[in-house]
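Undergrad: next one to model:
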Amino acid sequence: MKWVTCAVFVGLMSAAHSASAQDKLTVYSYRQAFLVEPILTRFTEDTGISVDVVFAKDGIAERLAREGRLSPADLVLTSDFSRLVELVDKDLTSPVNSSQLDSNIPEQYRDPEGQWYALTMRVRNLYTAKDRLGSQQLTYESLAEPKYKGKICTRSGKHPYNVALVASMIAHHGEAQAKTWLQGVKDNLARKPQGNDRGQIAAVKEGVCDIALGNSYYYGNTLQDPEQKTVAEAVVINFPNQADRGAHVNVSGMVLTRHAPNKANAIKLMEFLSADVAQKAYAEVNMEYPVKANVPPSPLVASWGEFKSDQLPIFKLAEYHQAAVKLLDEVQFDL
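TA: Sure, this is the predicted structure:
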């Protein structure tokens, strides 16, 4: 496990305006440095509050539990919803009561008890081969139809993005029907689940499959990578279930830690991250969808067109998380 620590300071601030011992906070982040550092620098410029950031790919929950009351962490930034669930389930969070957060973040994208707040959204899209299928009016349910046998690619079913999708299927259809669907999808796979979301796009271009599951921002990242642009251009991005409930979305988010030593400053940062400046930065840098309603996506993301999202409250995914994992095991999805 590799930990990287970075202090975000404003170099041109005079000594007279430098942060006092109280004007600081510590963030543990699953989100990458390129995304959060510019936003945190802007926060320091605006408030005078310095931010120490510890970046990690995994293990933050374990570290918080080990540190206990002595933890310096005030806030955790997560890259997906499952990390939020883990932190809450392990009693490592503290509820926040903020009218500004409640105003900026729609009810659908925050915990009813204030234990977590979403920051960005991604759509679980379906990519189709441009030269073989073109644009399609697909649903997640249609992935189990026999006509798609041997035509579908996806990463591991146990990846948090796919677990969340299965949880949403349980929420909408019940466990028994979701299991039948999941078995049908497995039967239609062109290969054993593997790789990441970018790899699924590449598999469509290479002719391994005709349809692939993938988060929207991976498509945007691939389009902006000069070495991968032709891969992205070989597929069409489709928003599923537009004629009924809407496309499934998953989220990144933030929590106030249980033993936050700088609680007031942490809440200020949470409010800042939910407001226009930070929401716009998230949208532009990583091609995600802001959760704040009046902040538009980046021009590239907007070019994919408007879509209807599933209105299932995100916290419902947590209720069905364990059931989703159980179904994936029962159908041996990854084997």
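
Undergrad: every contact and neighbour count from this point should use C-alpha atoms.
TA: Fine.

Undergrad: and for residue 322, the neighbour number?
TA: The criterion is other Cα atoms under 10 Å. On that basis, residue 322 has 13 neighbouring residues.

Undergrad: next, it: secondary structure please.
TA: The assignment at residue 322 comes out as helix when based on DSSP: H, G, I helix; E, B strand; the rest coil.

Undergrad: gap between it and residue 157?
TA: Computed as Cα to Cα, to the nearest Å, the residue 322 to residue 157 distance reads 13 Å.

Undergrad: what is in contact with the two at once?
TA: Applying Cα atoms under 8 Å, 6 or more residues apart in numbering, one finds that no residue jointly contacts residue 322 and residue 157.

Undergrad: give me the nearest residue to residue 70, chain neighbours excluded.
TA: residue 259 (7.8 Å; Cα to Cα, 6 or more residues apart in numbering).

Undergrad: what's the answer for residue 291, then?
TA: Distances taken as Cα to Cα, 6+ apart place residue 120 nearest to residue 291, at 5.3 Å, with adjacent residues excluded.

Undergrad: can I assume the one you found sits in a helix?
TA: No - secondary structure assignment places residue 120 outside any helix; it is strand (three-state DSSP).

Undergrad: contacts only, for it.
TA: Listed by Cα under 8 Å, 6+ apart, the contact partners of residue 120 are 251, 252, 253, 279, 282, 283, 288, 289, 290, 291.

Undergrad: now with 6 Å?
TA: Residues in contact with residue 120, defined by Cα atoms under 6 Å, 6 or more residues apart in numbering, are 251, 252, 289, 290, 291.

Undergrad: report the buried members of those.
TA: With neighbours counted using 16 or more other Cα atoms under 10 Å, those contain these buried positions: 251, 252, 289, 290, 291.

Undergrad: was I right to think the first one contacts residue 80?
TA: So that's residue 251. Yes - with contact defined as Cα atoms under 6 Å, residue 251 reaches residue 80; the gap is 5.5 Å.

Undergrad: here is a second sequence; please produce its structure as well for comparison:
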Amino acid sequence: MLNAKFARGLLFGAAALGTLAGSAVSASAQGVVNVYTNREPGLYSATLDEFTKATGIKVNAIFSEQGLAERIKAEGENSPADVLITVDIGKLQEALDLGITQPVRSEALVSAIPASARDPEGRWFGLSMRARAIYASKDRVKDNALTYEGLADPKWKGKICTRSFQHQYNLALTSAMIVKHGEAKTEEWLRGVKANLAKKPSGGDRDVAKDILAGVCDIGLGNTYYVGLMTEGTNPEQKKWAEAIHVILPTFQNGGTHINVSGIVMTKNAPNRENALKLMEFMATPKAQHVFADVNYEYPIRAGIEINPLVKSFGDLKADPMSLSDVAKNRAKASALVDKVGFDR
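TA: Have a look, this model is predicted:
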């Protein structure tokens, strides 16, 4: 098992290597692959270094939290981008909607990545998973088997904290609820969860743990990887937040746990298409999967890969088999419902 603290230091140390730093790269350059990403390069630099060692192909990376898909669109045929690595199914769908992707046919990717975590037409592929979990007070909540639907149960009145439901993580969960139950039932669910809030939605997932420690609420929604970042990070206050909670992997009724993905697309005008395909296939190999997921406390997309010990301690993940493409297609409806019920007000 890769030591996550050691790996994270290694990755951020290597992050500057091969970075574009905003400069243009010749589309005709040989032996390179150009990566645009809104994931910090430090989260996967070791994997990219291994790719270079294995293939001799240099990886150039541009990092920006926002606007990369639009940038690729604006650059058009002159874009140096070969692949886009991004977080959240919604951002992958955005790339499709902007028309900046091209389909990829690869037996290696199809065999490694479950059908539910890749586009049916091969336009995007999941690389790692995170579960939308419930953070629960160690002192005040003894339940270990909860459902997403159960968050609307009046027994939780005044006991739930969450970030905005217009945030991509909660929008994806709401979209998944639409896939499972339809719009009418999802609206009813949203109204029930809103009625149970201890406070107006605010902050991020880590703030849910902070509020639980402070006694503001007893449970809340949060991605699994934040617990790892709080537990093994350097912030002593956040360590206390993490110590106050236990992680529950809820399920849908008659279903599994909602997951979201980090994923990769090949750009429509990739100047180094063959190298881009080699990188995409490399990211699905067992070694790359282990490092990529382990460093950020995520779940490998590929089955049979060793999981970070802290993540493993949360229990067995039984991911819901629904297609994430279907989840992405319902995001607009989910956003409209969140506004309709005034969830964030």
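
Undergrad: sorry, back to before: what would the buried ones among the contacts of residue 120 of structure 1 look like in a markdown table with secondary structure and distance to residue 41 of structure 1?
TA: What follows is those, written out as a markdown table (DSSP: H, G, I helix; E, B strand; the rest coil; distance: Cα to Cα, whole Å):
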| residue | secondary structure | distance to residue 41 of structure 1 |
| --- | --- | --- |
| 251 | strand | 23 |
| 252 | strand | 20 |
| 289 | strand | 21 |
| 290 | strand | 19 |
| 291 | coil | 21 |
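
Undergrad: picking up where we left off before, wait, which of the contacts of residue 120 of structure 1 is closest to residue 315 of structure 1?
TA: Of all these, residue 315 of structure 1 sits closest to residue 251, with 10.7 Å by Cα to Cα.

Undergrad: structure 2: which residue goes with the closest one?
TA: With TM-score structural alignment as the criterion, residue 251 of structure 1 lines up with residue 261 in structure 2.

Undergrad: repeat for residue 271 of structure 1
TA: Under the alignment defined by TM-score structural alignment, residue 271 of structure 1 corresponds to residue 281 in structure 2.

Undergrad: what's the neighbour count on its match?
TA: Other residues near residue 281 of structure 2 number 17, with proximity taken as other Cα under 10 Å.

Undergrad: for structure 1, just list every one of the strands.
TA: Taking DSSP state E to define them, one finds strands in structure 1 at 3-8, 24-29, 50-56, 75-78, 93-94, 117-129, 152-153, 211-215, 235-238, 249-257, 289-290.

Undergrad: among those strands, show me which one is buried the most.
TA: When neighbours are counted by mean count of other Cα atoms under 10 Å, the highest per-stretch mean among the strands of structure 1 falls to strand 152-153, a mean of 30.

Undergrad: now the aligned partner of residue 154 of structure 1 in structure 2: how far from residue 212 of structure 2?
TA: In structure 2, the residue paired with residue 154 of structure 1 according to TM-score structural alignment is residue 162. Residue 162 of structure 2 sits 11 Å away from residue 212 of structure 2 when distances are taken as Cα to Cα.

Undergrad: how about residue 151 of structure 2?
TA: Look at residue 151 of structure 2 and residue 212 of structure 2: by Cα to Cα, they are 16 Å apart.

Undergrad: same check, this time on residue 269 of structure 2
TA: Relative to residue 212 of structure 2, and taking Cα to Cα, residue 269 of structure 2 is found at 48 Å.

Undergrad: on contacts alone, who are the packing partners of whichever helix in structure 2 runs longest?
TA: Assignment by DSSP state H gives helix 168-195 as the longest helix of structure 2. With contacts taken as 3 or more Cα pairs under 6 Å, 6 or more residues apart in numbering; DSSP states H and E, helix 168-195 of structure 2 sits against helix 331-340.

Undergrad: mean per-residue distance, the helix it packs on to structure 1?
TA: Superposing on structure 1 and averaging over aligned pairs (mean Cα distance after the TM-score superposition for structure 1), helix 331-340 of structure 2 comes out at 0.8 Å.

Undergrad: any residues touching that helix, and which ones?
TA: Outside helix 331-340 of structure 2, the residues that touch it by Cα under 6 Å, 6+ apart are 174, 175.

Undergrad: 8 Å - rerun?
TA: Contacts of helix 331-340 of structure 2 with the rest of the structure, by Cα under 8 Å, 6+ apart, involve 90, 165, 166, 171, 172, 174, 175, 178, 183, 187, 190, 344.

Undergrad: now do stretch 227-235 of structure 2
TA: By Cα under 8 Å, 6+ apart, the residues outside stretch 227-235 of structure 2 that reach it are 5, 206, 238, 239, 241, 242, 243, 296, 297, 310, 311.

Undergrad: redo that, cut-off 6 Å
TA: Contacting residues not belonging to stretch 227-235 of structure 2 are listed as 238, 239, 242, 297 [Cα under 6 Å, 6+ apart].

Undergrad: can you tell me what residue 46 of structure 2 aligns to in structure 1?
TA: Aligned by TM-score structural alignment, residue 46 of structure 2 pairs with residue 38 of structure 1.

Undergrad: what is the neighbour count of that match?
TA: Taking other Cα under 10 Å as the criterion, the count of residues near residue 38 of structure 1 is 15.
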